[in-house]
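# What follows is a predicted structure for the sequence shown.
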Amino acid sequence: MTTADQLGDRTAVGGDLGTFLRTRRAALRPDQVCLPTYGQRRVPGLRREELAELAGVSSTYYTRLEQGLATNASDQVLDAVARALRLSTVERAHLFELARGPRPELRDPDAEGPARNGLVRVLDALADAPTILLGRSHDILAWNRLGHALLAPHLPFAAPNDLPRRPNKIALLFLDAPSRSLYREWEFEAELAVASLHYVAAQYPGDPALTRLIGELTVASRDFARIWAEHPVELCISGVKRYHHPELGRVDLDYEVLHVPGDEGQRYLIHTARPGSPDEAALRLLASRSITG
């Protein structure tokens, strides 16, 4: 077994419940939850016994929960812990995923093969919007001309069809210099990508592609290993991407993530520009160049 495989097994596809709870506990200060502070603390955040008191469970039980030894925690206990940790809605859902463990595999084993023709035609129909189709493990399954021209013009357009070497959006973000320089707010994008990966990994524990990706990136990228250990969690649905494109310069685009029903984990990442903005003009210019190119 390679080092990457060992790290992938350890890190979790499905994440690490103990790591998640510890990072969230460390992020809470006593004054945030109306607890007194006495002297200098050796570790950041709340102590286990303090968190247990806030959640209304015994310190022994909470310690076992952090250690992964308390199986079948009730919804009431998990809700109490989530409230004590002040988790967001997404973080609460992530906590439940981690605590519940593996779920039955629903995916067709061939789902991450070539993108379905119908899904590719949807990409083509969105010709004016840079769009890519992502798989569960953030592999780029397909893209339209404008999506390719925006996100990876240095790669062949047919790269997603080369299954053994298909580009992966998160791997590009951390390991590919042109892709890394594309983002004006790289650290923010990196944290968002890892947060999304944590969320997906908890939903599909044991997924081989996710295990391999996490292990390989942990070995290859110190930045990835650092952010992964912080255990951020986020469900990326919409927002703004701030690019510095090699041809267009600064471009700010809204994005939406649309999931494909029946193809677990597959989703479209669609970019749009605000009407009448310089960004819309930049996209028109990029579209004309991608057609003539």
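Perfect, I can see it now.

# okay, CA-based contacts and neighbour counts for the rest of this
OK.

# any chance you could map the strands in the stretch 1-150 of the chain?
Assigned by DSSP state E, counting those that start in this stretch, the strands in the stretch 1-150 of the chain fall at 131-134, 140-143.

# Quick check, central residue of the chain?
Central residue check for the chain by C-alpha atoms, centre = their mean: the C-alpha nearest the mean position is that of residue 196, 1.7 Å away.

# residues in contact with it?
233, 234, 235, 236 (C-alpha atoms under 8 Å, 6 or more residues apart in numbering).

# next one: residue 31
Applying C-alpha under 8 Å, 6+ apart, the residues near residue 31 are residue 37.

# can we see that at 10 Å?
Counting by C-alpha atoms under 10 Å, 6 or more residues apart in numbering, residue 31 touches 37, 45, 46.

# Run a quick neighbour tally on the spatially closest residue to residue 136 that is not a sequence neighbour.
Using C-alpha to C-alpha, 6 or more residues apart in numbering and skipping the chain neighbours, the partner closest in space to residue 136 is residue 265 (4.2 Å). A count of nearby residues for residue 265, using other C-alpha atoms under 10 Å, gives 19.

# mind checking the SS state of residue 265?
Secondary structure assignment for residue 265 (DSSP: H, G, I helix; E, B strand; the rest coil): coil.

# That one and residue 237: what is the separation?
For residue 265, the distance to residue 237 equals 13 Å [C-alpha to C-alpha, to the nearest Å].

# list the residues that contact both of those two?
Joint contacts of residue 265 and residue 237 (C-alpha under 10 Å, 6+ apart) are residue 259.

# which residues of the chain fall in helices?
Secondary structure of the chain, counting by DSSP state H: helices at 3-11, 17-26, 48-55, 59-66, 75-85, 89-100, 117-125, 145-151, 169-175, 177-180, 186-203, 208-220, 222-230, 278-292.

# dropping in the other structure now:
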Amino acid sequence: MAEKTALGDFLRSRRGGVKPEDVGVASRGARRVPGLRREELAQLAGVSVTYYTRLEQGQSTNASESVIDALARALDLNDDERAHLHDLARPVRAKRRRPTRPAVARPGTRQVIDAMVNVPAVVLGRHSQVLAWNTLGHLLLAGHYAFDAPDHVAERPNLTKMLFLDSHHRHLYVRWEDEASRAVASLSLVAGRYKDDRDLAELIGELTMKSPEFASMWSKHPVANCTSGTKYFRHPEVGDLALEFEALHLPDEPGHRILMYSARPGTASEAALRLLQSKVLPEHPVLDRARELEA
């Protein structure tokens, strides 16, 4: 039932955000709510009002790809929103539920991020839980956690949860609202893609109950695939940093990604990142081995 509600909620949120005059619909009579009426959207998409109403109310679960595409065009959805609508409309296949094993970072992935001695890097699971981080990534994002916290499932840091519920992590971001909006939009996209993920549903439920800010943002159904951009930090040890981030998705581990940060050359942020490096890298095992080879 949850996926049916999610589809209807998303359609209503986007329908309410379309101005009739922007799509050539003549306004007739007073409108109790902003946006398009159901019959107006149905007409724009070329489907019957009855069918669209059943779809929005979760009473129809077999909408064709062409119908979903028509609704996406009528609502003027962007690429991320269109993909999300298709995910929500796709029925969950009944399958035998198996016990889920905790996600782990592969040894090869750990080796790659450990070799990035100049780049803060974090391996994230589907739920934004930290599966591994290198020394610089740990110090940048969560120095108040034990370095081996990702190895203990019950203690694993979760970047989205920390953003809303961990005051230390929250204060790390100069533009917290932008960062929070980005995290919620990304989580919404993942939730539509993995509708049968019980752990993901529990995470969303916990955040909704414990954080009014998350609940408010989540209710607006934002959607965005956040794979690159700029994050603005105010680090307690080195001050302000503006770091570019890139998310590298791992094809063999659905939902897993490596999050990497870098500073533009010649900037104050690069100097601050080097200062942060100086606090940890003299004792880094990769550098120690490199020095041995050079000797």
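Ah, there it is. Because the structure is a prediction, the values reported are computed rather than measured.

# returning to that earlier point: closest to residue 121 of structure 1 among the contacts of residue 31 of structure 1?
Set against residue 121 of structure 1, the nearest of the contacts of residue 31 of structure 1 by C-alpha to C-alpha is residue 45 (50.5 Å).

# and the closest one, what pairs with it in structure 2?
Alignment of residue 45 of structure 1 against structure 2 is given by TM-score structural alignment, with residue 35 as its counterpart.

# ok, now residue 291 of structure 1?
Using TM-score structural alignment, the partner of residue 291 of structure 1 in structure 2 is residue 281.

# ditto for residue 84 of structure 1
Using TM-score structural alignment to pair residues, one finds that residue 84 of structure 1 aligns to residue 74 in structure 2.

# what about its match, how many residues close to it?
Look at residue 74 of structure 2: counted by other C-alpha under 10 Å, it has 19 neighbours.

# Counting neighbours, what do you get for the nearest residue to residue 103 of structure 2 once chain neighbours are set aside?
Distances taken as C-alpha to C-alpha, 6+ apart put residue 125 closest to residue 103 of structure 2, at 6.8 Å, once the chain neighbours are dropped. Here the count is done by other C-alpha under 10 Å, and residue 125 of structure 2 has 21 residues near it.

# Residue 109 of structure 2 versus residue 125 of structure 2, what's the distance?
12 Å.

# Check the contact lists of the two and give me the overlap.
132, 257, 258.

# hang on, isn't the last one packed against residue 129?
No: the criterion here is C-alpha atoms under 10 Å, and residue 258 of structure 2 misses it with residue 129 at 11.7 Å.

# What residues does the equivalent of residue 98 of structure 1 over in structure 2 make contact with?
Here residue 98 of structure 1 is matched to residue 88 in structure 2, going by TM-score structural alignment. With contacts taken as C-alpha under 10 Å, 6+ apart, residue 88 of structure 2 has the following neighbours: 3-8, 10-11, 61, 82, 189, 191-195.

# repeat that with 8 Å
3, 4, 6, 7, 192, 193, 195.

# just to revisit the earlier point, just so I know, which of the strands of the stretch 1-150 of structure 1 lies nearest residue 256 of structure 1?
When the strands of the stretch 1-150 of structure 1 are ranked by proximity to residue 256 of structure 1, the top entry is strand 131-134, at 9.7 Å, counting by C-alpha to C-alpha.

# Where does that closest one end up in structure 2?
Using TM-score structural alignment, strand 131-134 of structure 1 pairs with 121-124 in structure 2.

# And stretch 93-102 of structure 2, end to end?
From its first residue to its last, stretch 93-102 of structure 2 covers 23 Å (C-alpha to C-alpha).

# again with stretch 18-32 of structure 1
22 Å.

# Check which residues of it are buried.
Neighbour-count burial for stretch 18-32 of structure 1, counted by 16 or more other C-alpha atoms under 10 Å, picks out 18, 19, 20, 21, 22, 23, 24, 25, 26, 28, 30.

# So which bit of structure 2 is it matched to?
Counting by TM-score structural alignment, stretch 18-32 of structure 1 lines up with residues 8-22 of structure 2.

# Distance from the matching stretch to the middle of the chain?
For stretch 8-22 of structure 2, the gap between its own C-alpha mean and the chain's C-alpha mean amounts to 23 Å (C-alpha atoms, centre = their mean, to the nearest Å).

# Output the residue interval of structure 2 matched by the longest strand along structure 1.
Determined from DSSP state E, the single longest strand within structure 1 is strand 249-259. Alignment note (TM-score structural alignment): strand 249-259 of structure 1 is matched to residues 239-249 of structure 2.

# mean deviation (superposed) between that stretch and structure 1, please.
Once superposed with structure 1, the aligned residues differ from stretch 239-249 of structure 2 by a mean of 0.8 Å; criterion: mean C-alpha distance after the TM-score superposition for structure 1.

# who touches stretch 58-67 of structure 2?
Stretch 58-67 of structure 2 is contacted from outside by 4-5, 7-8, 45, 47, 51, 54-55, 86, 89-91, using C-alpha under 8 Å, 6+ apart.

# change it to 10 Å
So stretch 58-67 of structure 2 is contacted by 1-9, 45-47, 51-55, 70-73, 86, 88-92 (C-alpha under 10 Å, 6+ apart).

# tally of neighbours for residue 38 of structure 1?
Other residues near residue 38 of structure 1 come to 6 when the count uses other C-alpha under 10 Å.

# Can you give me the distance of it to residue 32 of structure 1?
Using C-alpha to C-alpha, one gets 15 Å for the distance from residue 38 of structure 1 to residue 32 of structure 1.

# I'd like the distance between the corresponding residue of structure 2 for residue 117 of structure 1 and residue 114 of structure 2.
Residue pairing (TM-score structural alignment): residue 117 of structure 1 is matched to residue 107 of structure 2. Here the criterion is C-alpha to C-alpha. By it, residue 107 of structure 2 lies 10 Å from residue 114 of structure 2.

# How many residues are close by the closest residue to residue 245 of structure 1 other than its chain neighbours?
Closest residue to residue 245 of structure 1 apart from its sequence neighbours, by C-alpha to C-alpha, 6+ apart: residue 182 at 5.7 Å. When neighbours are defined as other C-alpha under 10 Å, residue 182 of structure 1 has 20 of them.

# My guess is residue 182 of structure 1 contacts residue 252. True?
No: between residue 182 of structure 1 and residue 252 there is no contact, the gap being 11.6 Å when judged by C-alpha under 10 Å.

# counterpart of residue 164 of structure 2 in structure 1?
Under the alignment defined by TM-score structural alignment, residue 164 of structure 2 corresponds to residue 174 in structure 1.
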